[in-house]
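>>> Mind looking at a prediction? Sequence and model below.
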Amino acid sequence: MTENRQKEHQSFATFWPFYLQEHAKPTTRNLHYVGTSLVVLIAVYSIVTFNWPLLLAMPLAGYFFAWMAHWRIEKNRPATFTYPLWSLAADFKMWGLWLTGRLKPELEKAGVEDR
């Protein structure tokens, strides 16, 4: 467990480096990308096809991969349980930075080594 786990984050600016530290292993981040990508695909497909009940699958798709990564790979507790909204925002921020190739400097600033 990281020492930041004990801190109470009062802003997204302090939460963001903590979030990245909790996602230090590339496999953890990769599983988050799978889940977040599925969430986006489900949302788009649901809107295009007017299949609104399919939207109910979004939390399952997103959280399944993320939580498995935390419990099996990182061996930590998902930040979602303590910071649900910031965790969701950080997940999409991490995903967006990964998609655009801009995540590495953020990981470096947060002190996350490339493993």
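The structure has been received and is ready for your questions. If you're wondering where the values come from, they're calculated on a predicted model, not measured in any experiment.

>>> drop to CA atoms for contacts and neighbour counts, all remaining ones
Noted.

>>> any residues touching the helix ranked longest in the chain, and which ones?
As assigned by DSSP state H, the longest helix anywhere in the chain is helix 26-49. Helix 26-49 is contacted by residues 23, 51-55, 57-59, 61-66, 69-70, 73-74, 91-92, 95, 114-115 when judged by CA atoms under 8 Å, 6 or more residues apart in numbering.

>>> change it to 6 Å
Identification of contacts with helix 26-49 by CA atoms under 6 Å, 6 or more residues apart in numbering yields 23, 52, 58, 61-62, 65-66, 69, 95.

>>> likewise stretch 50-59?
Stretch 50-59 has contacts (CA under 6 Å, 6+ apart) with 39, 46.

>>> at 7 Å instead, please
Stretch 50-59 is contacted by residues 39, 42-43, 46 when judged by CA atoms under 7 Å, 6 or more residues apart in numbering.

>>> putting a second one here so we can go through both:
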Amino acid sequence: MSAFASFRDFYPYYLNEHRDRRCRRLHFIGSSLVLLILFYALFSERFVWLWLAPVVGYGFAWIGHFVFEKNRPATFRHPLYSLMGDWVMYWQVLRGQVKI
């Protein structure tokens, strides 16, 4: 996979790597749990919980890729754009622009 000139160029590729609804659902669940963990850690001041956020977020996403999509997560080749894509897709799911 070649380098992308911008996130705008990357995002269609990212969506193509998430064609299976079950994978998108797992991404959405993982991202939602990450937000809950972040809020809990910040408001309870129990910052030790923050280590769990990437484990949960990537764990759910990678299960979706390895089990349902049968592809390698874009995180391995494009970590920053992939993280950005996760949150753009999350927002688009909330807005009904991407179906889960």
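Here it is on my side, so go on. This structure is a prediction, so every number in the text was calculated from the model and none was measured.

>>> now what about the TM-score between them?
The TM-score (TM-score structural alignment, normalised by the length of the second structure) is 0.95; 100 aligned residues with a CA RMSD of 1.3 Å.

>>> Looking at the contacts of stretch 50-59 of the first structure, which is nearest Ala13 of the first structure?
Val39 (24.8 Å; CA to CA).

>>> Can you report how many residues neighbour the closest one?
20 (other CA atoms under 10 Å).

>>> From Leu107 of the first structure, how far off is it?
For Val39 of the first structure, the distance to Leu107 of the first structure equals 24 Å [CA to CA, to the nearest Å].

>>> swap in Leu60 of the first structure?
Distance of Leu60 of the first structure to Leu107 of the first structure, computed by CA to CA: 27 Å.

>>> ok, Leu103 of the first structure - contacts?
Taking CA under 7 Å, 6+ apart, we find Leu103 of the first structure in contact with 94, 97.

>>> now for it: what does it line up with in the second structure?
Under the alignment (TM-score structural alignment), Leu103 of the first structure pairs with Val98 of the second structure.

>>> Now do the SS call for its match.
Secondary structure state of Val98 of the second structure, per DSSP: H, G, I helix; E, B strand; the rest coil, is coil.

>>> next one: Arg77 of the first structure
What three-state DSSP gives for Arg77 of the first structure is coil.

>>> can you count the residues close to Trp49 of the second structure?
Neighbour count for Trp49 of the second structure, taken as other CA under 10 Å: 14.

>>> Map it onto the first structure.
With TM-score structural alignment as the criterion, Trp49 of the second structure matches Leu54.

>>> Next: Ala5 of the second structure.
That one, Ala5 of the second structure, aligns with Gln10 by TM-score structural alignment.

>>> What distance do you get for that match to Ala79 of the first structure?
For Gln10 of the first structure, the distance to Ala79 of the first structure - CA to CA - is 14 Å.

>>> Much appreciated, bye for now.
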